[in-house]
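Enquirer: Sequence and predicted structure, then a few things I'm wondering about:
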Amino acid sequence: MANVSLVIVSHSKQLGEGLVKLLRQVAPGVDIHEAAGLGDELGTDATAIMAALQQCPNTHDILVFFDLGSAAMNAEMALELVPPSVAERTRIVDAPLVEGAVAAAVAARSQLPLDDVMQQAETARIMQKRLG
């Protein structure tokens, strides 16, 4: 299986859960976690992100995808809370949440190297969705 885990950080619990469900269907076997929402409220929480990071296998690199700027800020705070062995294998990806995560999940499923998985995710920013 892939040696890359994905962590989805969203302000919306429903969006995070729905995206994880989609990713697990398009890339079965890839390790995927979510840290989304604040119960019934919108928001993100550094301690929830920290917990998701720590659920990833210790043999995996970790890519964090986020929806809005404050989610990235909380992901950065989470990296300060986790042990160095987790932080050093984690990268926060600057890519569109849905398209980037899908591209990364498919690349991880194909067992591409980490840099290629990240490149696939980041390239999703310029992906044309419509033909013609």
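Expert: Yep, it's here.

Enquirer: From now on I want contacts and neighbour counts done on CA atoms only, so please keep to that.
Expert: Will do.

Enquirer: helix or strand for the spatially closest residue to Ala71 that is not a sequence neighbour, which one?
Expert: The spatial neighbour of Ala71 that comes closest, neighbours along the chain excluded (CA to CA, 6 or more residues apart in numbering), is Thr44 at 5.9 Å. Using DSSP states H and E, no element contains Thr44; it sits outside every helix and strand.

Enquirer: dump the residue contacts of Thr44.
Expert: Each residue near Thr44 by CA atoms under 8 Å, 6 or more residues apart in numbering is listed here: Val9, Ser10, His11, Ala35, Ala36, Gly37, Leu38, Ser70, Ala71, Asn74.

Enquirer: okay, pairing it with this:
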Amino acid sequence: MSAGPLVGIVLVSHSAQVAESVAELARGLAGGGTVAPVAPAGGTPDGGLGTSADLILAAAAAADRGAGVALLADLGSSVLTVKALLEDGELPPGSRLVDAPFVEGAVAAVVAASAGADLEAVVAVAGEAYAYRKA
């Protein structure tokens, strides 16, 4: 675990309400104390459904504290937009797209980042959420 800046988390969804709600849930489940920066990037600038590179960039800048930024995306164009931003070098240094289920991965990522985990550990813990079985 790191004693320095916390890894930032960006939640990219086609819906602003989904991104904001998952961010609220993850923050709440991270417990008391310091919570890693979590920034939702959902929907389009006019409030519609979709994906916005500008909203993702703004959220990444807001979540970046110098320890890396883990980006979780819900589906389709949100994943493709994050990949394009990474390929173009537009996101903060140390940004990573996380292959994880959106809700469970977000909770795991925020809990781990809030505990001081480094970017590699946050990415790993979020990805492990695929193994959570409900039945």
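Expert: Nice, I can see it. Because the structure is a prediction, the values reported are computed rather than measured.

Enquirer: Fetch the TM-score of the aligned pair.
Expert: Laid over one another, the chains give 0.86 as their TM-score (TM-score structural alignment, normalised by the length of structure 1), with 127 aligned residues with a CA RMSD of 1.8 Å.

Enquirer: Turn the contacts of Thr44 of structure 1 into TSV, columns for neighbour count.
Expert: Formatted as TSV, the contacts of Thr44 of structure 1 follow (neighbours: other CA atoms under 10 Å):
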residue	neighbour count
Val9	32
Ser10	28
His11	21
Ala35	28
Ala36	27
Gly37	21
Leu38	15
Ser70	15
Ala71	23
Asn74	21
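
Enquirer: Out of these, flag the one nearest to Gln111 of structure 1.
Expert: Among these, Val9 lies closest to Gln111 of structure 1 (CA to CA), at 22.7 Å.

Enquirer: helix/strand/coil for the counterpart of the closest one in structure 2?
Expert: Residue correspondence to structure 2 (TM-score structural alignment): Val9 of structure 1 is matched to Val12. Of the three states, Val12 of structure 2 takes strand under DSSP: H, G, I helix; E, B strand; the rest coil.

Enquirer: Correct me if wrong: Val12 of structure 2 contacts Ile56.
Expert: Yes - look at Val12 of structure 2 against Ile56 with CA atoms under 8 Å: they come within range, at 6.9 Å.

Enquirer: Now which residue in structure 2 aligns to the residue nearest to Ala71 of structure 1?
Expert: Under the alignment (TM-score structural alignment), Thr44 of structure 1 pairs with Thr51 in structure 2.

Enquirer: Now do its match against Gly105 of structure 2, distance only.
Expert: 19 Å (CA to CA, to the nearest Å).

Enquirer: swap in Ala60 of structure 2?
Expert: Look at Ala60 of structure 2 and Gly105 of structure 2: by CA to CA, they are 17 Å apart.

Enquirer: those strands in structure 1, which residues are they?
Expert: For structure 1, strands defined by DSSP state E occupy the ranges 4-10, 31-36, 61-66, 90-92.

Enquirer: what's the most buried one of those?
Expert: Among these, ranked by average contacts under mean count of other CA atoms under 10 Å, first place goes to strand 4-10 (a mean of 27).

Enquirer: Return the mean post-superposition distance for it against structure 2.
Expert: For strand 4-10 of structure 1, the mean distance to aligned residues of structure 2 following superposition is 0.3 Å (mean CA distance after the TM-score superposition for structure 1).
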